[in-house]
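A.B. asks: Provided below are the primary sequence and the corresponding predicted coordinates.
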Amino acid sequence: MIIRLAKERRPPALQQRRRLLAVLAEAQRLVGLDRFPGLLQINLVGAETIAAINEASLGHCGTTDVLTYDWREPNQPAQTANRHDDDDKDNVDDDPPIAAEIYVCPDIACAVGPTYGNHPSQEMVLYAVHGMLHLADYDDLEPKAQQRMRAAEDKVMTALQKKFILTDFLKL
């Protein structure tokens, strides 16, 4: 999938955007989503926005860290393609259709990350990885599935931390 990153124009500010796109592309590769066609839209949104989306789409009141929507056709074949892009370019009309969307809340990452010993930027990347794993058919509703997903998150995050600095994407 082609990755496109969008962020609401509100604090915290995003910095190192191109490196963040490289991190997200590597995460996508590690999860196995890079073989699928279409556009993966990753939206960084505030607490109010994600709460509204959470209520409108799932009927849940309040904020959440990440929401994932898979718009791909069932049994869609994988292809060999990997590209990332950002929304500052004028190629929107040339983009393939949106295959999936991940909404990540940096506000929650800032509030919760330090509680788990994570920098808010690192926590934000973890939320994106979590969303990607959902797109790769990981689930976290049952305890066994949740353990499997946490192990996959740990594996991807460890690989990303070996290759990238994950602590400077949000200007705090």
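C.D. replies: Arrived safely, thanks for sending.
A.B. asks: use CA for all of it now, contacts and neighbours both
C.D. replies: Noted.
A.B. asks: can you map out the helices along this protein?
C.D. replies: Using DSSP state H, the helices of the chain run over residues 17-31, 47-58, 106-112, 120-135, 143-163.
A.B. asks: how about those, which one is nearest His84?
C.D. replies: With distances scored as C-alpha to C-alpha, the stretch of those nearest to His84 is helix 17-31 (6.4 Å).
A.B. asks: which residues sit against that closest one?
C.D. replies: 3, 5, 34, 82-86, 125, 128-129, 132-133, 136, 156, 160, 164, 169 (C-alpha atoms under 8 Å, 6 or more residues apart in numbering).
A.B. asks: tell me which residues of it are tucked away?
C.D. replies: Residues of helix 17-31 classed as buried: 20-28, 30-31 (neighbour count, 16 or more other C-alpha atoms under 10 Å).
A.B. asks: Centre of the chain to that helix, how far?
C.D. replies: On the basis of C-alpha atoms, centre = their mean, to the nearest Å, the separation between the geometric centre of helix 17-31 and that of its chain is 9 Å.
A.B. asks: another structure for you, compare them:
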Amino acid sequence: MNTISVRNQQRVHRIASREFKKAATIALDQLFQIPAYSLSITFVSAKRMAEVNEAHLKHEGPTDIITFDYSEADTLDGELIICPAVATEYGQRYDVPLGRELARYFIHGVLHLNGHDDHAPNDRRQMKREENRLLTQLAKRFPVDTLAYG
């Protein structure tokens, strides 16, 4: 049975958790066409993201998303830690609503779980193109701008 859990552990930005779960389900079922998955999506504060980033990646400060892959054989299994505070900064810089930016991070995380990498410049460009394509497709199926506010 496929499962998605969405938890909001920060208090600054309003996350429409039920709606985010619906959008994630559409993306996994229709766009990625993943037959078996178990995914945890957690929204955290900038402070908590900085702690996770330091503990697991040895990087300083908050980042937009950290993906943990627990997948085995036939099941996509992972955890996405997403920071709405960082998403807000990028969203303001590029004039993108917070909900859409968070949907982008979700897609980015699932691409990582599917084996995409963004360390080399060419891989990063290819991943960004796929991210853009999938975000456009998701936005046609679900109002991603309404996934979060503030």
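C.D. replies: Cool, got the structure. These numbers were taken from a predicted model, which means no experiment stands behind them.
A.B. asks: Quantify their similarity with the TM-score.
C.D. replies: Between these two chains, after superposing, the TM-score reads 0.91 (TM-score structural alignment, normalised by the length of the second structure); 148 aligned residues with a C-alpha RMSD of 1.6 Å.
A.B. asks: picking up where we left off before, same list (the buried residues of helix 17-31 of the first structure) but as a markdown table, adding distance to Glu48 of the first structure.
C.D. replies: Supplementary listing: the buried residues of helix 17-31 of the first structure in a markdown table, determined by distance: C-alpha to C-alpha, whole Å:
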| residue | distance to Glu48 of the first structure |
| --- | --- |
| Leu20 | 23 |
| Leu21 | 24 |
| Ala22 | 28 |
| Val23 | 26 |
| Leu24 | 24 |
| Ala25 | 27 |
| Glu26 | 29 |
| Ala27 | 27 |
| Gln28 | 27 |
| Leu30 | 31 |
| Val31 | 29 |
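A.B. asks: quick check, nearest of those residues to Cys110 of the first structure?
C.D. replies: Each of these was scored against Cys110 of the first structure by C-alpha to C-alpha, and Leu20 proved nearest at 16.6 Å.
A.B. asks: what's the spacing between the closest one and Ala128 of the first structure?
C.D. replies: Separation of Leu20 of the first structure from Ala128 of the first structure (C-alpha to C-alpha, to the nearest Å): 11 Å.
A.B. asks: that older thread, buried ones among the contacts of helix 17-31 of the first structure?
C.D. replies: Among the contacts of helix 17-31 of the first structure, those classed as buried by 16+ other C-alpha under 10 Å are 3, 5, 34, 82, 84-86, 125, 128-129, 132-133, 156, 160, 169.
A.B. asks: Between those, which sits nearest Met149 of the first structure?
C.D. replies: Distance to Met149 of the first structure across those (C-alpha to C-alpha) is lowest for Leu133, with 7.4 Å.
A.B. asks: Now which residue in the second structure aligns to the closest one?
C.D. replies: Following TM-score structural alignment, the counterpart assigned to Leu133 of the first structure within the second structure is Leu111.
A.B. asks: what separates that match from Thr42 of the second structure, distance-wise?
C.D. replies: Using C-alpha to C-alpha, Leu111 of the second structure is found at 17 Å from Thr42 of the second structure.
A.B. asks: and what of Leu76 of the second structure?
C.D. replies: Look at Leu76 of the second structure and Thr42 of the second structure: by C-alpha to C-alpha, they are 17 Å apart.
A.B. asks: just to revisit the earlier point, out of the buried ones among the contacts of helix 17-31 of the first structure, which is nearest to Cys105 of the first structure?
C.D. replies: Distance ranking of these against Cys105 of the first structure, using C-alpha to C-alpha, places Ala128 first at 9.6 Å.
A.B. asks: Grab the nearest non-local neighbour of the closest one.
C.D. replies: Leaving aside its sequence neighbours, Ala128 of the first structure sits nearest to Val104 (C-alpha to C-alpha, 6 or more residues apart in numbering; 6.5 Å).
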